[in-house]
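Trainee: Below is the sequence, then the predicted model.
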Amino acid sequence: MTTSKPLSGCVAQYDPNALPVEAAQEIVRQWAMPREQEARVERVERVGLFDALDRVLADDVVSPIDVPAFDNSAMDGYAFAGAALASAPETLQLSVAGTALAGQPFAGEPNAGECVRIMTGALMPAGCDTVVPQELVTREADAVRFSRRAVNAGQNRRLSGEDLARGKPALRAGRIVRASDLGLLASLGIGEVAVRKRLVVAFFSTGDELRSVGETLAPGTLYDSNRYTLFAMLRRLGVDTFDLGIVRDDRASLEKALRQATEAADVVISSGGVSVGDADFTRELMSSLGDVAFWKIAMRPGRPLAFGRLWSGPRAGTGKPALFFGLPGNPVAVMATFYFIVREALLAMSGATPEAALRIGATCIERIRKRAGRTEFQRGIATRDAAGEWRVVTTGPQGSGVLSSMSEANCFIVLEHDRADIEAGEQVNIVPFNGLI
């Protein structure tokens, strides 16, 4: 059994009904890797390169070789000793002693007044330190002529270890492996790497009105879209998912789902059931199963948002812990709260080094009504004008149930906590979906 200090004291200095987004993010950041989680997440495994994409590196990758491993030509041309330029007349003429190809080096060393025809990537011949590009020379039979001003001594040569030196870190622990990293690792002759085991995230939707895709809709019911967007967002983060489906609005069903999820996962995410409705049992259960840091944040969409910790034991503080995010039920609010509150926490718990979402300044070309005292994430369509400057307009109605606005948009328009109405022509910050969603 493991115990830990309560989360509930985290918001003592804030209005519980108006917790700023930045404060909520900081609270989540502080608790994203509690001591109880470390043994589970810190476990590592070794995988081959084809299985390493999007995984989190557990250790620094140290280069076992110099890259490049030898001095080589940066372009197609003619290699020669650059010292010849110092005493050369206006036009330098050199005899071609042979050819160096990638993987087929020139044998021997050219004499004074000689050069070697060389291809990009080929080993620099002994005694040569300069390459004149082929398009800058005139070749006649077995000789080339070029202006002494066409090249400087030492130019167009890649030095051994110039990219990476033997014994230096090539990639740092905590990095999420990208496609380019696989190529880099392969260039070092590394066939497998140590990565952190995937974080396990359980998720479910709550509501008697929800139906799964394929079921018939009765009056007053609707299809559950939140599990599909949650699944997609989680999959993009490279975590293992555990879908508990739709949980009905009764205490027993919700308690069973929360206990099952806590036992199986590192993080539990629900959608719906965290507002003040009579049928919302999450608050009641959290008082016995866990501890909650906050229930509301000053965010639109996404005001009803619970963050806390659950325990798998018979009471709070006993058994295995899991962090809990109770997201709103409205589809757009689910996506907005995930990207701006949950995403960074999951990356941190996965062992990754989180990077803040890219924010770009843009000119708002319409008036936007906004109330000071909350952060708003409106859906926008950003374009670049003829001068290359970013301009943005909203997608239209910004209701948190208008899921089509997320498909139409290509960015979030971020309207900060203290900001009021935005007039046409004012500057705003946008977060592009590309790379985020």
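Mentor: That came through, no problem.
Trainee: C-alpha from now on. contacts and neighbour counts both.
Mentor: OK.
Trainee: Show me what the helix or strand hosting residue 269 is in contact with.
Mentor: Element membership for residue 269 (DSSP states H and E) is strand 267-271. Contacts with strand 267-271, where a contact means Cα atoms under 8 Å, 6 or more residues apart in numbering, come from 200-206, 226, 258, 261-262, 322-329, 334.
Trainee: Restricted to strands, list those.
Mentor: Counted as lying in strands by DSSP state E, out of the contacts of strand 267-271, are 200-206, 322-327.
Trainee: Closest to residue 280 out of the residues you listed?
Mentor: residue 206 (9.1 Å; Cα to Cα).
Trainee: Pull out the buried positions in stretch 300-308.
Mentor: Using 16 or more other Cα atoms under 10 Å as the test for burial, stretch 300-308 gives 300-308.
Trainee: Also stretch 358-372?
Mentor: Buried-residue list, stretch 358-372, by 16+ other Cα under 10 Å: 362-365, 370.
Trainee: Could you do stretch 125-139 as well?
Mentor: Those would be 125, 127-134, 137, for stretch 125-139 by 16+ other Cα under 10 Å.
Trainee: that older thread, generate TSV for the buried residues of stretch 300-308, with distance to residue 27 and secondary structure as supplementary columns.
Mentor: Listed next are the buried residues of stretch 300-308 as TSV, based on distance: Cα to Cα, whole Å; DSSP: H, G, I helix; E, B strand; the rest coil:
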residue	distance to residue 27	secondary structure
300	19	strand
301	19	coil
302	17	coil
303	16	coil
304	16	strand
305	13	strand
306	12	strand
307	9	strand
308	10	strand
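Trainee: So which elements touch the following helix or strand past the strand holding residue 269?
Mentor: Next along the chain after strand 267-271, taking DSSP H and E as the criterion, comes helix 282-289. Secondary-structure packing of helix 282-289 (3 or more Cα pairs under 8 Å, 6 or more residues apart in numbering; DSSP states H and E): helix 251-264, strand 304-311.
Trainee: what's the following helix or strand past helix 282-289 packed up against?
Mentor: As assigned by DSSP H and E, the chain's next helix or strand after helix 282-289 is strand 290-296. On a contact count with 3+ Cα pairs under 8 Å, 6+ apart, strand 290-296 meets strand 304-311.
Trainee: ok, the closest residue to residue 202 other than its chain neighbours to residue 265 distance?
Mentor: Distances taken as Cα to Cα, 6 or more residues apart in numbering put residue 242 closest to residue 202, at 4.4 Å, once the chain neighbours are dropped. If you measure residue 242 against residue 265 using Cα to Cα, to the nearest Å, the figure is 8 Å.
Trainee: put this beside the first:
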Amino acid sequence: MSSAAPRTAEPDRLWSVDEHLDDILATVRPLEPIELNLLDAQGCVLVEDITAPVSLPPFDNSSMDGYAVRVADVAGASERYPASLEVVGDVEAGAADPVHVGPGQAARIMTGAPLPPGAETVVPVEWTDGGLGQGPAAGMRARSLAPDGATGQVGVHRPAPARAHVRAQGGDVRAGDRVLEAGTVLGPPQISLLAAVGRGTVRVRPRPRVVVLSTGSELVQPDEELRPGRIYDSNSFALTAAARDAGAIAYRVGAVADDAETLRDTIEDQLVRADLMVTSGGVSVGAYDVVKEALSHAGDEDEPGSGVEFRRLAMQPGKPQGFGSIGPDHTPLLALPGNPVSAYVSFELFVRPAIRTLMGLEDVHRPRVRAELTAEKALTSPKGRRQFLRGRYADGTVTPVGGAGSHLVAALARANALIVVPEDVEDVAPGTEVEAVLLG
């Protein structure tokens, strides 16, 4: 079970943004941990510390193609007086029983191959004659080499200190080291590390499955004919993309017409694959506010503790909101306004933190910074409401983008921040320090 029942609000109560968010986060519970294969665990949150059972590297190995030699044998080597060493064999990556390097000897070694017994350092192939030897007999020696180059002579014309070009056993990780901590989000580097220490599976909280649907008989799918009075459905695409950006596995459902029974049936059908449901539209007080009609009393009789409550929030945009749980598993549902900007701002403030709480993350919020407002004129904001304006943040300043209208999708596409105007502020002059929520 991923959620508890939300609080019940008094009729006509005006909720603050913080009260609504606190209620959501107090209700939503992190998903139960499961064991997953590495690639299936990408994007998930670890619930265990990971201790390395092996060292990395697991043995001393060469970081270069070259020759494994003893330090004393190349100490005086130069271009004029190269050290001539007997090549006693090849050491390839994966070699289980490398040759032994004695005085006056060298072993040709490949990158990643184990440093052979007796060798103390590696000289890159560029510091040698490549195994052709020196002097009049060089051509004869070269021709006498076996096909794999396992015998012959090599001339080394530069000295090398001890353990040059050698990657030491345990130089990255020592066996027994804690390499990842519980709470870590598994990205490609962490997946690589887990595989490198031999972990094929890992215990994580899974990425939450989020089902997104929009409502409205006026909605038309992209690429379909746009008839008079219709608009394209952008909310379901925006919110599905936002859910994926937050870390969820998101499923987009086609827009549902303004019919309460159809909406209820659609939601019931989708519950089987949902850890969280998100709707947009139909949450105000109009005659066709289908989400409110369909879900206001969902589950009250048959499923105690479930049901969706619709609220008015002291914010702009996004005043009408719905929150609760539905179905036998009390799946949390957030009902957002239908205007595109209202829906997106509501997602960032309420849905994204819910998703990241389901994931088991501690920090569930977008970063916030203080920034200087750069604008041609003062911003105005309705008294008693917390306003969130689209803005462009850069180098400690934030500039409004577009107007305050909740339908201005193009302005939203240019924004990378939300400018926060508190409830008790009605005017913000240019040059004032404001709070900005960074969106990406």
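Mentor: Yes, it's here. Please read these numbers as outputs of a predicted model, since none were measured by experiment.
Trainee: Can you pull the TM-score for these?
Mentor: Remark: TM-score between the superposed chains equals 0.70 [TM-score structural alignment, normalised by the length of the first structure]; 399 aligned residues with a Cα RMSD of 4.7 Å.
Trainee: circling back: now do the shared contacts for residue 242 and residue 265 of the first structure.
Mentor: 200-202.
Trainee: Dump those residues to CSV, plus distance to residue 353 of the first structure and neighbour count.
Mentor: Formatted as CSV, these follow (distance: Cα to Cα, whole Å; neighbours: other Cα atoms under 10 Å):
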residue, distance to residue 353 of the first structure, neighbour count
200, 18, 22
201, 18, 24
202, 22, 27
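Trainee: which residues does the counterpart of residue 29 of the first structure in the second structure contact?
Mentor: The alignment partner of residue 29 of the first structure in the second structure, by TM-score structural alignment, is residue 25. Residue 25 of the second structure makes contact with 353-354, 357, according to Cα under 8 Å, 6+ apart.
Trainee: likewise residue 185 of the first structure?
Mentor: Residue 185 of the first structure neighbours (Cα under 8 Å, 6+ apart): 49, 191.
Trainee: if we can go back for a sec, between residue 242 and residue 265 of the first structure, tell me which one has more neighbours.
Mentor: residue 265 (20 against 16; other Cα atoms under 10 Å).
Trainee: residues near residue 232 of the second structure, how many?
Mentor: 15.
Trainee: I meant residue 141 of the second structure, not that one.
Mentor: So residue 141 of the second structure, with other Cα under 10 Å, has 17 neighbours.
Trainee: count of residues packed around residue 84 of the second structure?
Mentor: Neighbour number of residue 84 of the second structure under other Cα under 10 Å is 22.
Trainee: tell me the helices in the stretch 1-150 of the first structure, going along the chain?
Mentor: 21-31, 35-41 (DSSP state H, counting those that start in this stretch).
Trainee: okay, the ones you listed in JSON lines with distance to residue 293 of the first structure next?
Mentor: Below are those laid out as JSON lines (distance: least, Cα to Cα, whole Å):
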{"stretch": "helix 21-31", "distance to residue 293 of the first structure": "8"}
{"stretch": "helix 35-41", "distance to residue 293 of the first structure": "17"}
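Trainee: Single out the most deeply packed of the ones you listed.
Mentor: helix 21-31 (a mean of 17; mean count of other Cα atoms under 10 Å).
Trainee: the inter-axis angle of that one versus strand 290-296?
Mentor: Orientation note: helix 21-31 of the first structure sits at an angle of 160 degrees relative to strand 290-296 (axes from the mean of the first three to the mean of the last three Cα atoms, to 10 degrees).
Trainee: Test my guess that residue 172 of the second structure contacts residue 57.
Mentor: Yes. Using Cα atoms under 8 Å, residue 172 of the second structure makes contact with residue 57 at a distance of 6.6 Å.
Trainee: Who has more neighbours out of the two?
Mentor: For residue 172 of the second structure versus residue 57, the count of surrounding residues by other Cα under 10 Å is larger for residue 57: 19 against 11.
Trainee: Give the equivalent position in the first structure for the more buried one.
Mentor: Using TM-score structural alignment, residue 57 of the second structure pairs with residue 68 in the first structure.
Trainee: OK, contacts around that match?
Mentor: 158-164.
Trainee: The nearest residue to residue 3 of the second structure once chain neighbours are set aside: neighbouring residues, count only.
Mentor: Leaving aside its sequence neighbours, residue 3 of the second structure sits nearest to residue 28 (Cα to Cα, 6+ apart; 4.4 Å). Number of residues near residue 28 of the second structure (other Cα under 10 Å) recorded here: 26.
Trainee: same question, residue 116 of the first structure
Mentor: Neighbours around residue 116 of the first structure, by other Cα under 10 Å: 23.
Trainee: didn't it look like it was pressed against residue 97?
Mentor: Yes. With contacts counted by Cα under 8 Å, residue 116 of the first structure reaches residue 97, the gap being 5.5 Å.
Trainee: any common contacting residues for these two?
Mentor: Contacts common to residue 116 of the first structure and residue 97, judged by Cα under 8 Å, 6+ apart, are residue 110.
Trainee: what does the strand holding residue 269 of the first structure correspond to over in the second structure?
Mentor: Going by TM-score structural alignment: strand 267-271 of the first structure matches residues 276-280.
Trainee: mean shift of the matching stretch relative to the first structure?
Mentor: After superposition onto the first structure, stretch 276-280 of the second structure lies on average 1.4 Å away from the residues it aligns with, using mean Cα distance after the TM-score superposition for the first structure.
Trainee: So which of the contacts of residue 68 of the first structure sit within helices?
Mentor: Among the contacts of residue 68 of the first structure, no member falls in helices (DSSP state H).
Trainee: Just the buried residues out of those residues, in ChimeraX syntax.
Mentor: Filtering the contacts of residue 68 of the first structure down to the buried ones (16+ other Cα under 10 Å) takes a single ChimeraX command:
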select :158,159,160,164
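Trainee: Over in the second structure, see which of the contacts of residue 68 of the first structure survive.
Mentor: Retained in the second structure: 158-164, out of the contacts of residue 68 of the first structure (criterion both residues aligned by TM-score structural alignment, their matches' Cα atoms under 8 Å).
Trainee: These into TSV, with extra columns for distance to residue 231 of the first structure?
Mentor: Output for these, formatted as TSV (distance: Cα to Cα, whole Å):
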residue	distance to residue 231 of the first structure
158	46
159	47
160	46
161	43
162	43
163	39
164	39
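Trainee: Please work out which residues outside stretch 246-260 of the first structure touch it.
Mentor: Here stretch 246-260 of the first structure has contacts from 204-208, 210-212, 244, 268, 279-282, 285, 310-312, using Cα under 8 Å, 6+ apart.
Trainee: Let me know the helix or strand that residue 344 of the first structure is in.
Mentor: helix 343-349.
Trainee: For that helix, grab the matching residue range in the second structure.
Mentor: Taking TM-score structural alignment, helix 343-349 of the first structure hits residues 352-358 over in the second structure.
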